[in-house]
Every structure is written in structure tokens, then in C-alpha cells.
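1. Provided below for reference: sequence and predicted model.
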Amino acid sequence: MSTFPDGFLWGAATAAHQVEGGNVNADLWAAEWAPNSHFAEPSGDACDHYHRYPEDIAILADLGLNAYRFGVEWARIEPEEGYFSRAALDHYRRMVGTCLDHGVTPVVTYNHFTAPRWFAAAGGWSGAAAVDRFARYAARVTEHIGDLVPWICTFNEPNVVSMMVHLGLVPAAAREDGLGLSDGAGAPAERPRATGSWPAPSVEVMAAAHRKAVEAIKSGPGDAAVGWTLALIDLQPADGGEDRCAAVRQATELDWLDVSRDDDFVGVQTYTRERIGPAGLLPVPDGVPTTQTGWEVYPRALGHAVRLAAGHAQVPILVTENGMATADDDARVAYTAGALEGLAACLADGVDVRGYLHWTLLDNFEWTSGFAMTFGLIAVDRTTFTRTVKPSARWLGDVARANRLP
């Protein structure tokens, strides 16, 4: 048996825009409804998690999970620049309180890709005031919920666009047509105007926004551990691809992990591996099992990515996303078991890993793919929103209750 440390966090993750529904003031809502949109369908009501979060958190807790990573939505909290909605802030404080009432540790993400329309119109992350605007928002959120939240992620995967735009590398965590930022072959495309608030492919800009937000959070109430989450693909060189793989890893992963050295933790988000040859990415080998997203089923990627992050950043690790898109729930269990075996091996070797948060709690809106990709531990009826717990959720809950992996 592989036993995990006392206090280990076992949970699942969501992103506000992907589950809440009705996020009409967000930049991506506009992108979903734009002419010739890259999105297969709009998010619409999504999973109606904005209203049904008490049910969803109760299900999570009843399964035996003890942590929930969710996002607060900037476009709801600050729908116009300088106007902060007390009602929206109160809503997220109630979400945090509901977690605590159920014995669930809240892990709160302040920015999970989406931003207010006004922020996009002002130039997004290329705007001169972007860093100060995000820090102001982070300060206001922390003022309202910081006393109750032990874990805060400033940004979700700020390195994703760096991978796509600089290198033509569409990461596993955003392979669904690059969230509208790449063509079907993974080549970088001109960034659509409607998604103009997406982080610029610059570690300097995003690091500055992160650092100023961390300062604002640390100045507020509470004593949260603060970091950001990164998309960490298990990059592997094929014959002749060693130099190119090293360059890709440096620009898309190590430069960003450098920023995490000053943080309390780094969130690791890993799904698969990518093999790199002299000319770039190689296709998945013939006959190898793939997920609904076309990614290779490769559970060992998680352990490899955790070791890379821990060795480079030298801070504790929180696995903030790991999972697979599949209609075969037995395959989901097998993949997760394999990933957790690798994680247990990391712990046995002394790597400081604080928790595992599965992606995702609910079958949700998977960006440009719409609702076709099913990553969830819980199925959601697209008409009635009825929740149906999958066997994989009960399996993971049993692992969490035992705090060990058979």
C-alpha cells in the first residue's frame, strides 16, 4: 500500500467560467458569441454551479474528499473598472463558508483565464495598468475572503499562451484547439480580438502581476499560502530533439518555475507527455491509447512533472489539476491510479507534495470544445442539471478516506 502523509489534501477542481454559467461580463463570453467563433458552442448556463454550489460541495464532501479548488470570477466581482460588487463578493464568501461547514479546505483561484470585458478593451495584459488593476482586484477579494482561505492561486497556467504563441506548442492542459489561439495542427494563430485579455506571452509581465498580487494578498487578512499554477507537460526528447526539447522546457516551464521560488507553493497541472524531435512536436505513436482530446494516455507524466517542479522551484507542490477526458470511467480510474502511484513514489523519495486535486469535479464547458469533453467525476445533465456521481468519484473518495492507494 502507498500511504500518503497526514493532512494530505484530496479533492477536485473547477474553474468559474467553466461551471458557473451566465458569465456575461467576461471577455470569453463575448468570444463565444462572436461571428466565426472558435468555440464549438457558448458556455451559456454551463453547470449552473453559481446557484448549485451547495449541492456540489456537499457531494464532494460526502464522497470523502477534503479539498475543493474553485475560482472567483473577476468579471462578476469588478464588472466595470473600479466598481466592486458586494453581492458577488458575498457570494464567494458563502462558497468558502460552505466548504468549511463541510470540512472541506478551500483552494481559491483568483484568475482562471477569463477577465472582465472592460479589462480586455483596455488592452488586457498588454495594457500599461494591467499589473496594478490585477493587484487592486486581488486586494479587494482578499479583504473580503482572506480570513477564511488557507490556499490562494493568483493565476491559472499563465504559461499556456507562451507555449502556444512563442513555440507553436499547444499544451495538454489547453489542447482543445488552443482555446481559440491556434489552428487545428497546433500552429500559433493571430490572437483573436475577442480574447484580447489573455495573458501576453511574457513571463516578465505575468510575473510582475503575480508578485504585486501576492504582496496585496499577504497584506490582507488571513495567512494563506500563495502561489500560481502552471501547465507542466512531461516533455521528452526523441532522437535528435534534445536541444530543441531543452529550449522548449526552458522557455515554457523553467522560466516560469523560477518565479515560483519566492512563493509558498507551486500548483502542478499535468495530463500527458509530449515528445519533441528536431523539427518540433511529434504525433502520438500509432496504436497508443488516447483520450477524447487526442492526448496520449500517459499517467506517469504527473510524477515526472512533480519532480521537475520540485527540483527547480524548491517549494512545496500542490497538484492542482490532473485527469483525463473519457467516456470510459474504468479508464479514468486506471489513469488516476497510475498517476497517484507516481505521486506516491515522489513522496517516498522525499518530494514535498501537499495534495492532489483532480480535474475536474463536474463534466463542464471545456473551452473551444464546448461540452463534448467529459473530464468530470460527476456527470451533469445538459437540460436539467441533475448531478450523477460516477464510479471514479467513489473510487477517489475511498482512496482519500483511506489516505492510501492500493
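-> Thanks, I have the structure now.
2. hey, let's count contacts and neighbours off CA atoms from now on
-> Noted.
3. dump the residue contacts of residue 362.
-> 14, 19, 47, 375-380 (C-alpha atoms under 8 Å, 6 or more residues apart in numbering).
4. following the helix or strand containing residue 209, which helix or strand comes up?
-> Following DSSP states H and E, one finds residue 209 within helix 203-219. Counting by DSSP H and E, the next helix or strand C-terminal to helix 203-219 is strand 225-231.
5. Need the contacts of residue 362 in a markdown table (columns: neighbour count).
-> Listed next are these as a markdown table, based on neighbours: other C-alpha atoms under 10 Å:
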| residue | neighbour count |
| --- | --- |
| 14 | 27 |
| 19 | 27 |
| 47 | 29 |
| 375 | 27 |
| 376 | 28 |
| 377 | 26 |
| 378 | 24 |
| 379 | 19 |
| 380 | 20 |
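6. Which of those residues sits closest to residue 257?
-> residue 14 (22.8 Å; C-alpha to C-alpha).
7. So what's the residue count around the residue nearest to the closest one when sequence neighbours are not counted?
-> In space, and not counting its chain neighbours, residue 14 is closest to residue 70: 5.0 Å by C-alpha to C-alpha, 6 or more residues apart in numbering. Look at residue 70: counted by other C-alpha atoms under 10 Å, it has 24 neighbours.
8. show me the contacts for residue 70.
-> Residue 70 sits next to 13-16, 106-109 when contact means C-alpha under 8 Å, 6+ apart.
9. also this one, for the comparison:
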Amino acid sequence: MEPFKLKTDFLMGCATAATQIEGGDQNNSWYDWSVKRLIKDGSSCVRADDHYRLYREDAELMQSMGLEVYRMGLEFSRIEPQRGVFNEEAIEHYKDELRLLKEKGIRVLVTLHHFTNPMWFEEMGAFENMESVQIFTEYTEYVVRQFGDLCCEYVTINEPNVYAVNGFTFGEWPPAKKSVAATFRVMKNMARAHIAAYELIHRIRSQQGYAGKTMVGFANHYRVFVPYRSNNIIDKAVAGLFDRAFQGAVTDAMAWGKFSFPLGLFSRKKGDYCDYFGVNYYTRSAMRGFENTFLPGKPVNDLGWELYPEGIRLLSERFYKRYNKPIWITENGTCDHKDAFRAQYVYDHLKALSQTNAPVERYYHWTLMDNFEWLEGESARFGLVEVDYETQKRTIRRSGAFFSEIIKNKGVTEEMCKRYLDSTEAAAIKK
């Protein structure tokens, strides 16, 4: 392994989502999913990491690891438990968390929507309903006015493509529908909601004179799509089609207000609707006809996803060339129950970023600590910090210590390579 350096102004930290770590909330769509026993391991987001109660201890943990930035989510259902009824206690809780992190020198990026909906919103169709844009805008306005100077950086919506495809194409997530038309209707409304929220956040913060440079964007899930058979015309065509349908069209709509196939037309003035370009990157997909699979003989993680670090560089360069915005890696991480190859994963992906000329400014590792990983429940371990769900004890993993040293050193030294990587186990190889 070779040492490498990162830019001195390159900021590093972790990302989390409210439903996945907070516990306790019983008014959201994923709690409903848990009650229906639809989580693979039978667990429930009502437990998670009990972060809503333990946020002070977790802030201490982040500070001890040297995190420079932290992406945190808000629970929509806590803040607006009924339509038009806002919970002052919940917003004060989040304001206290923001103050605490600020005191510890950790810059916070707030996510307004991360997969979960209040049940009243879910029951009216959520983002399948045209009224969702107005509802999301009202929620956004309340949050931004309440936070004021405490937060100047926002992710409006996390992974609208994953939310739409898993919930409305495959029916594996709430609301368990299987409709291609509904999938793209949801993507379209989420893009419209993002644009409305983007304009609103800028307008409010400017009019009120809130402190800090306003930075607003979105965080889509991106993959490198390739043909399974490199010379097969159908595989090539389908890879291009999936790239467009899953990530290209919705990104153009959210970044530029450019609505086209397969989202359908929407009369909207073209413009710039992101101040940074958020990239959630995990893996590469190989298209064998219309089968979404992975290339054989490649290293994979515990969920069977290919480990392809070069993809993070390729996508960063592609999106900078197209959208001309600074790149923030808003999520990147891997499922590794034994923490056998996570340090190597971090090394490989950060090294790839160190070799690009694209202006990659930030890296948020997914995730800080083991959490409720949606359909997988508590069984999928993504954390730099291990969590014992029975006791809620947090233990920094070897990979977490490695990550912490990278932040401190702004890179990886030869000594760190020897100590953390030379004995690292290889990821599984998919036959």
C-alpha cells in the first residue's frame, strides 16, 4: 500500500439519518413497516441506536474521532406529527443538537428528508401526490426559520431515485407499490419539491440575514452502470438506459430544472438549483439484458455489492464536468460485519479521490455507527463504530481509528499503511 496526501482544505466526517439512529418515533412510515414484520431480521427502527436520548454522548464520540463535518437528518414526523401542527419540543431538541456540535467545532449539513414520512403524509400518497410539493415547502420553511443562524447547509432530499424505485417499482419499501408510472411521478414531484425548497431556503436566509454561507443541494444515489458482456449490444444499450432512468433524468431535473424523459415535461424556468453536487456512491452495476447484477470474480461486501473504488473518481469527474459544481461525497461506505476490509475500503476510495482533478471538497463516510439499515434491519453493519443494540454501548472499530488518523494527518502515511492495511483481510470474491 502506498501513502497519499489529501488537500489541506478537504473536510472529512460521517453521515447518518434520523430514523436509522434515533429510536423512539412511532409515527413514521418505516416504523409502520417494522410493525408489519417486513424487516428481514425482525428488528424495528423504534430501537435503533437510541441517539435521540444519547446525542450528547454521540457528539463527544464524534469530537474524539476528530470529525470535521457531520451530516445529520431530521425526523419529519417528529417535527410535523400532524399536518400543519409543528412540535416545538422536537425542533428545540434538534436546535440543541446543532448548538452542541457547533460548540465542538463540527460543521453540520442537515438533511430535511431521508426516506421516511409522517404517517399522515404517507396515507395521502406522500410524493405521489401533487400536493406534496406544497407540504414539503411548508415543512422546510418552518425548519429553516427555526434554525436561523444555527444551520446554513442543507440537503433537501436524500436519494429520491432509491426512494422511488424501491417503494414504487420493486415494492420492497413503503408503500410497496409496483408501478413504473408511479415511480417516475414520485421522482418528478421530489425534484419539484427540491427546487421549491432550494429557492425558499435561499430567500429566507437572505431576507433574514442569517449568518453563514447558504449551501443547498440534494444527495442522489449514483452507480457506474456497465454492460455485463462488454461486446453485447443489448447489454450496452440497457446500461445506458438504466443510467438515464435511474439517475440521469432526475439529476438534470433537480440540478437544472430540466424535466425530460422519463420524468415527463414540467414547465419550469431553467436555472441552477444546487450549490454543491452531492454524491452517494457505493458500487457498480453490470447489466445483463435487463438483469441488474454484478461482474463475476470481483470483491464484494457482506451484502454482495461489488467494491469498485475507481467509481467514486469517475463519477466525481463526470458530474463536475456536466454540472460545474464542487463535489461533496455525501455518502460512501460498506457493509462489513467483522470490520475485516472496511479500512481497506476507506483507503481505496480516498486514494481514488486524491488522484482526481475534480474539486472534491468533502467526504462523509456512511456511517458513523451501526444503525437500522432499512430493509436489512440491524443485521447490516456499516459503522466505523460498533453498536451493541442490547446495551447501546459504542466501540470505535479499527477502521474508525484509521479514519480518525486520516483526518488528523490529511492522508495516509507509510506507517499507517503498515499498521492498518498490510494485515487487512480481503473482501469476499463473488464467483
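-> Arrived safely, thanks for sending. As the structure is a prediction and not an experimental result, all values here were calculated from the model.
10. now the helix holding residue 209 of the first structure: which residue numbers in the second structure?
-> Mapped onto the second structure using TM-score structural alignment, helix 203-219 of the first structure spans residues 187-203.
11. just to revisit the earlier point, which residue in the second structure aligns with the residue nearest to residue 14 of the first structure?
-> When the second structure is aligned by TM-score structural alignment, residue 70 of the first structure is paired with residue 72.
12. quick one: the helices in the stretch 151-300 of the first structure?
-> Counting by DSSP state H, counting those that start in this stretch, the stretch 151-300 of the first structure has helices at residues 160-161, 167, 203-219, 242-249, 255-260.
13. now the stretch 301-406 of the first structure
-> Under DSSP H, counting those that start in this stretch, the stretch 301-406 of the first structure gives helices at 301-313, 329-348, 391-402.
14. Report the mean deviation for the first one after fitting onto the second structure.
-> Spelled out, it's helix 301-313 of the first structure. Helix 301-313 of the first structure: mean distance to aligned residues in the second structure after superposition is 2.0 Å, counting by mean C-alpha distance after the TM-score superposition for the first structure.
15. That helix maps to which residues in the second structure?
-> Under TM-score structural alignment, the match for helix 301-313 of the first structure is residues 311-323.
16. count of residues packed around the counterpart of residue 250 of the first structure in the second structure?
-> The equivalent of residue 250 of the first structure in the second structure is residue 244 (alignment by TM-score structural alignment). Residue 244 of the second structure is flanked by 17 other residues according to other C-alpha under 10 Å.
17. what's the answer for residue 27 of the second structure, then?
-> Using other C-alpha under 10 Å as the criterion, the residues surrounding residue 27 of the second structure number 20.
18. Per the alignment, name the residue of the first structure opposite it.
-> Matched by TM-score structural alignment, residue 27 of the second structure corresponds to residue 25 in the first structure.
19. contacting residues around its match?
-> Each residue near residue 25 of the first structure by C-alpha under 8 Å, 6+ apart is listed here: 75-76, 79, 116-117.
20. In PyMOL, how would I select just the buried ones from the residues you listed?
-> What follows is the PyMOL syntax for the buried subset of the contacts of residue 25 of the first structure, where burial is set by 16 or more other C-alpha atoms under 10 Å:
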select buried, resi 75+76+79+116+117
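21. Of the contacts of residue 25 of the first structure, which pair is most distant in space?
-> 76 and 117 (10.6 Å).
22. Now do the residue nearest the centre of the first structure against residue 108 of the first structure, distance only.
-> Residue closest to the mean C-alpha point of the first structure, counted by C-alpha atoms, centre = their mean, is residue 156 at 5.2 Å. Residue 156 of the first structure sits 11 Å away from residue 108 of the first structure, going by C-alpha to C-alpha, to the nearest Å.
23. Pull the number of nearby residues for the closest residue to residue 201 of the first structure other than its chain neighbours.
-> What sits nearest to residue 201 of the first structure in space, not counting adjacent residues and going by C-alpha to C-alpha, 6+ apart, is residue 162, at 4.2 Å. Neighbourhood size, residue 162 of the first structure [other C-alpha under 10 Å]: 23.
24. for residue 149 of the second structure, same thing?
-> 14.
25. Can you tell me what it aligns to in the first structure?
-> Aligned partner of residue 149 of the second structure by TM-score structural alignment: residue 147.
26. Surely its match is within a helix?
-> No: read with DSSP: H, G, I helix; E, B strand; the rest coil, residue 147 of the first structure is coil and lies in no helix.
27. what's the distance between it and residue 9 of the first structure?
-> For residue 147 of the first structure relative to residue 9 of the first structure (C-alpha to C-alpha), the value is 20 Å.
28. ok, now residue 234 of the first structure?
-> Separation of residue 234 of the first structure from residue 9 of the first structure (C-alpha to C-alpha) stands at 23 Å.
29. what angle do the helix holding residue 209 of the first structure and strand 225-231 make?
-> Orientation check (axes from the mean of the first three to the mean of the last three C-alpha atoms, to 10 degrees): helix 203-219 of the first structure against strand 225-231 gives 150 degrees.
30. To what extent does helix 203-219 of the first structure diverge from the second structure after superposition?
-> Mean for helix 203-219 of the first structure is 1.3 Å (mean C-alpha distance after the TM-score superposition for the first structure).
31. Quick check: buried residues in that helix?
-> 203, 206-214, 216-218.
32. Many thanks, we can stop here.
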